[in-house]
Every structure is written in C-alpha cells, then in structure tokens.
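**Q** I'll drop the sequence and a predicted model, then ask my questions.
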Amino acid sequence: RDATARVRAGSAPRQVAITTTPGFASLWLIPRLARFTGSHPQVDVRVSATLEVLDLERSRVDVAVRLMPVSRGKGPALFEESVVPLCSPALAKSLRKPADLANLTLLTVEYPDHSEAPTIDWEPWLKVMGLHDLRMKSTLRFTQYADAVGAAVAGQGVVIGRLPLLRELMREGRLVAPLGEGAASQRGYFVETSRRAAGNRDALEFAQWLREEAEAAQRA
C-alpha cells in the first residue's frame, strides 16, 4: 500500500491555474511563458484570460494578475501602467500634434456592459495634455484589446497604448508614440495568490517567476 501510494503521488499532475485579463495574457504573458514551461516541463499551466474577476477559491485558480487602481492593489505589484497614443510608423507621419487626431481613426475596446465611453482609457493622457474632449474621424471597436493593437500595427488607426504591455512592439518599431511620452493611469498589475496555492510549490514559483520577469523587463 505504501509503495502504491508513493507511485500515485509521484504521477499526480502538477498544475498551475492563472487568471488575468486578455490583454495581459496575449501581449505580455504568452510571449514570455515558454521561459517558465521550459524550466518546469512537468507543470501544466492553465491560463484563463477574461475580463471577469474570478473568485480564486471557488474557481480553483492559483494565481491572478489583476489590473487595479494603485490605491486598491492586492498582492505584490508587477508594475504600474501608463498610457500614450500609439500608431504605425507610416501613420505617424500624419500625426504631428494632438489636433491631428481629428483626421484619424480611433481604435478602441467595447466593454461587455457598454457602460464605458470609447475614450475611457485615454482619460489620463487627455488630462495631462489639457484636452477636454476627443473627436476623431471614425471609430473601430473591438471586443479584445489585442485586436485593437493589431489594427494599429496594420496602420488602421490610433490606439491608446498600455505600457509596459506594448513596450516590445515599440522597441521593434512596429508602433510609435508621435505625440510624446505617456501619462500614469493610476492603475497597476498586481499578483494575487489563492489559499490553495500555499500548498502548491509550482504555483508559488510561478508567482515568483512573474515578479522576476517584470523586474527584468523594466531593466531592459
């Protein structure tokens, strides 16, 4: 019986379940995830990318990366967010000053409850620039932020860039910020672990890996 118990324990699946926003998952986490799975080949990682704020215990999730107001952040902070208008290098030629936005297409996310204005994510930048109202020629709405970013890369309009999620696209020159630096959004990404994660060494190592990746990205 003891031998059978040891065999079963050794063959039990090692899993880490994480929940986060679709934008963080597709633009920041997934491009880096192979570094974790490469060093933890026996661990199955399950990513739930959703705008819904899941209850970690009820949903049996180990780790959450939440985008929250800095004043209400729970758990260790990965990084704070700043926002800035971004577009393709070709489109940047026609965007020299904020007034030029009136001639371009707004690329934005349509939230599930339709309660947010199309430019809600622009508000920190608009405030810094002293712009009380933003009018653009037309609007393209997407259900996922990554799709709006893809449209910006394709030169279809201007998206509000959430940094550092899009920093790599800027380093590659696929997106540029012709109107200058970003403005702090007063939000940040925070790592929260569930009670069940305390007994899951792989989950704790995953949370630590997230923090190390965030630190390395900010040094780069």
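**A** Nice, thanks for sending it over.
**Q** Please make it C-alpha for all contacts and neighbour counts, starting now.
**A** Fine.
**Q** Now do the contacts for residue 148.
**A** Residues counted as contacts of residue 148 (Cα atoms under 8 Å, 6 or more residues apart in numbering) are 107, 108, 109, 141, 142, 159.
**Q** And the fourth one, how far from residue 92?
**A** Summarising the geometry, the distance separating residue 141 from residue 92, computed by Cα to Cα, to the nearest Å, is 21 Å.
**Q** before we go on, here's another structure to hold up against the first:
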Amino acid sequence: MSATDAPPNPWFSWDYVARNWGDIERALTQHVSLTVQAVVLALVVALPLAGLAHLRPRLAGPVVGTAGVLYTVPSLALFALLAPYTGIGRTTVLIGLVLYALLVLVRNVLVGLAGVDPAVTDAARGMGYGRVRMLLQVELPQALPSIVAGVRVATVTTVALVTVGVVVGYGGLGQLMFRGFRSDYHAEIMTATVLCVLLALVADLLVVLVGRLLTPWRSARDRQAAAA
C-alpha cells in the first residue's frame, strides 16, 4: 500500500470514541476514583500534620521539609521504589499520589492557620478556649479559604499525575495515551488528553463550589464588597 493509499489517522475521531467507549469509560472511571481517593487521603493526613506543626512551631520546618523532599522525587523513581513492597497496580499509584499532594496541602493549611486574625484568637482565648479547642473550632474554620485553595491545586495536579501510573499498569486515561503512542493512533492520544483537561476543569469547579458552601460568610462578604 502506498503512502497515498494509507488510511487516515486523524487527531479527532468520533468513530474512535464510539467503537472504544467501553475502554474510555473504564479508564475515565479509574482516573476519577484515583484522583478523589488520593486527594481525600492526602487531606486526611495533611490536616493533623499541619495542625500539629501549628501547635508546635518547631515541627513546622521538618514537616514541610519532609513533604517537600517527597514532592521532588521523580514519579517514575517513586513508583519503582514502591513497587517491590506494594506490588504493581492501584496501591502503588495511590500512595505516590498521596505523597505528592501532601506538600501543597500541608503548606496551604499552615498558611491559612497563620493568617487567622489575632483578634479572633484573642477573643476565643478570653472565652476560655484551650489551644486544641481553638484550633479545631476557631482557627481551622477561619483557614478554610486557604485550605480550599490548596485542595484545588492538589486536585488539578493529581489529575495530571494519575497518567504516570501507566508505568505500573494503573494510569487511568494514561493507559489510552500510552496505547495511542505505541500504535501512533492520534485519535486515542487526543481523546485521552482532552478528557484529562475536562476532568481537571470539572474537578476544579466542584472544589470551588464546595468551598463556597463551606464558607458562606466569605461569599456574603464578597457580595457586599462588590455592591460597594
């Protein structure tokens, strides 16, 4: 077959989507579940770590430094280090994603806690709040805008990093990208790429909406500022 007789290899193909919807749906579901679980687990770990570092300022440097070191480890190397202990598959990818999200979340929680108005904490102290009670009932709620901002960054970053999980056989939409690169099938590469971008945009929007629901006082203040 001559080059002029070769079948077309377009970047966009609805025919590819229709014929491979089952594979696309499985990869997308895997990508979404990994992203949600990784961000939630990272937040569950980051909140107490940042809270402890806030209560004990001497620990802030080691906590942030350790998270920073983990963040700088290349993903391929990290998965290679984890694989002998956690196997090939979901667990290895999930642990890696949680470790990468920790730095962003811990740092944002600490920034939020440090930015709480001293007048608020002084008032709580005058009402008899202890240090831990003040952290849980006063400082963390006040730090929510910064925490939500950290979750937004961590979520979008995680959506992108999930694709690297293809090296251990569990990369969500990265599986389609890798298969497309191996076969030089442009439509498969582009479909997975577009879905990753859309997933990141939708996830970011959802986090923003949840943040507004959790901080109604901030929304009211913004509306008042806009009206003024």
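**A** Yep, it's here. The shown structure was predicted, so the numbers you read here are calculated from the model rather than taken from an experiment.
**Q** What would you report as the TM-score here?
**A** The TM-score (TM-score structural alignment, normalised by the length of the first structure) is 0.31; 109 aligned residues with a Cα RMSD of 5.2 Å.
**Q** So if I had to pick from residue 141 and residue 92 of the first structure, which one is more boxed in?
**A** Ranked by neighbour count (other Cα atoms under 10 Å), residue 141 of the first structure and residue 92 place residue 92 first, with 18 against 15.
**Q** State the distance from the more buried one to residue 123 of the first structure.
**A** Taking Cα to Cα, one finds residue 92 of the first structure at 21 Å from residue 123 of the first structure.
**Q** which SSE is residue 192 of the second structure in?
**A** Assessed by DSSP states H and E, residue 192 of the second structure sits inside helix 186-214.
**Q** any idea which helix is longest in the first structure?
**A** In the first structure, with assignment by DSSP state H, the single longest helix is helix 201-219.
**Q** next SSE after the one helix or strand residue 148 of the first structure maps to?
**A** Assigned by DSSP H and E, residue 148 of the first structure belongs to helix 145-153. Using DSSP H and E, the next helix or strand after helix 145-153 of the first structure towards the C-terminus is strand 158-163.
**Q** Does anything pack onto that following strand? Which helices or strands?
**A** Secondary-structure packing of strand 158-163 of the first structure (3 or more Cα pairs under 8 Å, 6 or more residues apart in numbering; DSSP states H and E): strand 77-86, strand 105-109, helix 145-153.
**Q** buried set for the second one?
**A** This points to strand 105-109 of the first structure. Across strand 105-109 of the first structure, burial judged by 16 or more other Cα atoms under 10 Å covers 105, 106, 107, 108, 109.
**Q** and the residues you listed as TSV, adding distance to residue 212 of the first structure?
**A** Listed next are the buried residues of strand 105-109 of the first structure as TSV, based on distance: Cα to Cα, whole Å:
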residue	distance to residue 212 of the first structure
105	37
106	35
107	32
108	31
109	30
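**Q** Can you tell me which of those is nearest residue 32 of the first structure?
**A** residue 109 (24.2 Å; Cα to Cα).
**Q** Confirm for me that that closest one is in contact with residue 145.
**A** Yes. Judged on Cα atoms under 8 Å, residue 109 of the first structure makes contact with residue 145 at a distance of 5.8 Å.
**Q** So for stretch 120-134 of the second structure, first residue to last residue, what's the gap.
**A** 10 Å.
**Q** List the contacts of residue 103 of the second structure.
**A** Counting by Cα under 8 Å, 6+ apart, residue 103 of the second structure touches 64, 67, 68, 71.
**Q** which stretch of helix or strand covers it?
**A** Residue-wise, residue 103 of the second structure maps onto helix 90-114 under DSSP H and E.
**Q** Would you mark the buried spots in that helix?
**A** Within helix 90-114 of the second structure, the residues that qualify as buried are 90, 92-113, counting by 16+ other Cα under 10 Å.
**Q** roughly how far apart are the closest residue in space to residue 187 of the first structure that isn't next to it in sequence and residue 15 of the first structure?
**A** Residue nearest to residue 187 of the first structure in three dimensions, not counting chain neighbours: residue 69, with 4.1 Å by Cα to Cα, 6 or more residues apart in numbering. Remark: distance between residue 69 of the first structure and residue 15 of the first structure (Cα to Cα) = 30 Å.
**Q** again with residue 214 of the first structure
**A** Distance of residue 214 of the first structure to residue 15 of the first structure, computed by Cα to Cα: 22 Å.
**Q** so residue 152 of the first structure sits right up against residue 86, yeah?
**A** Yes. In this structure, residue 152 of the first structure is within contact of residue 86 by Cα under 8 Å, at 7.4 Å.
**Q** Run a quick neighbour tally on the residue nearest to residue 203 of the first structure when sequence neighbours are not counted.
**A** Once flanking residues are discounted, residue 203 of the first structure sits nearest to residue 16: 5.3 Å by Cα to Cα, 6+ apart. Neighbours of residue 16 of the first structure under the rule other Cα under 10 Å: 23.
**Q** Residue 16 of the first structure against residue 45, yeah?
**A** Yes. At 4.9 Å, residue 16 of the first structure counts as touching residue 45 under the criterion of Cα under 8 Å.
**Q** re earlier: and the longest helix of the first structure with strand 77-86, angle?
**A** If you take axes from the mean of the first three to the mean of the last three Cα atoms, to 10 degrees, helix 201-219 of the first structure sits at 50 degrees to strand 77-86.
**Q** Tell me, how many residues neighbour residue 84 of the first structure?
**A** The number of residues packed near residue 84 of the first structure is 24, by other Cα under 10 Å.
**Q** Which residue ranges of the first structure form strands?
**A** 14-20, 43-49, 63-69, 77-86, 105-109, 138-142, 158-163, 183-193 (DSSP state E).
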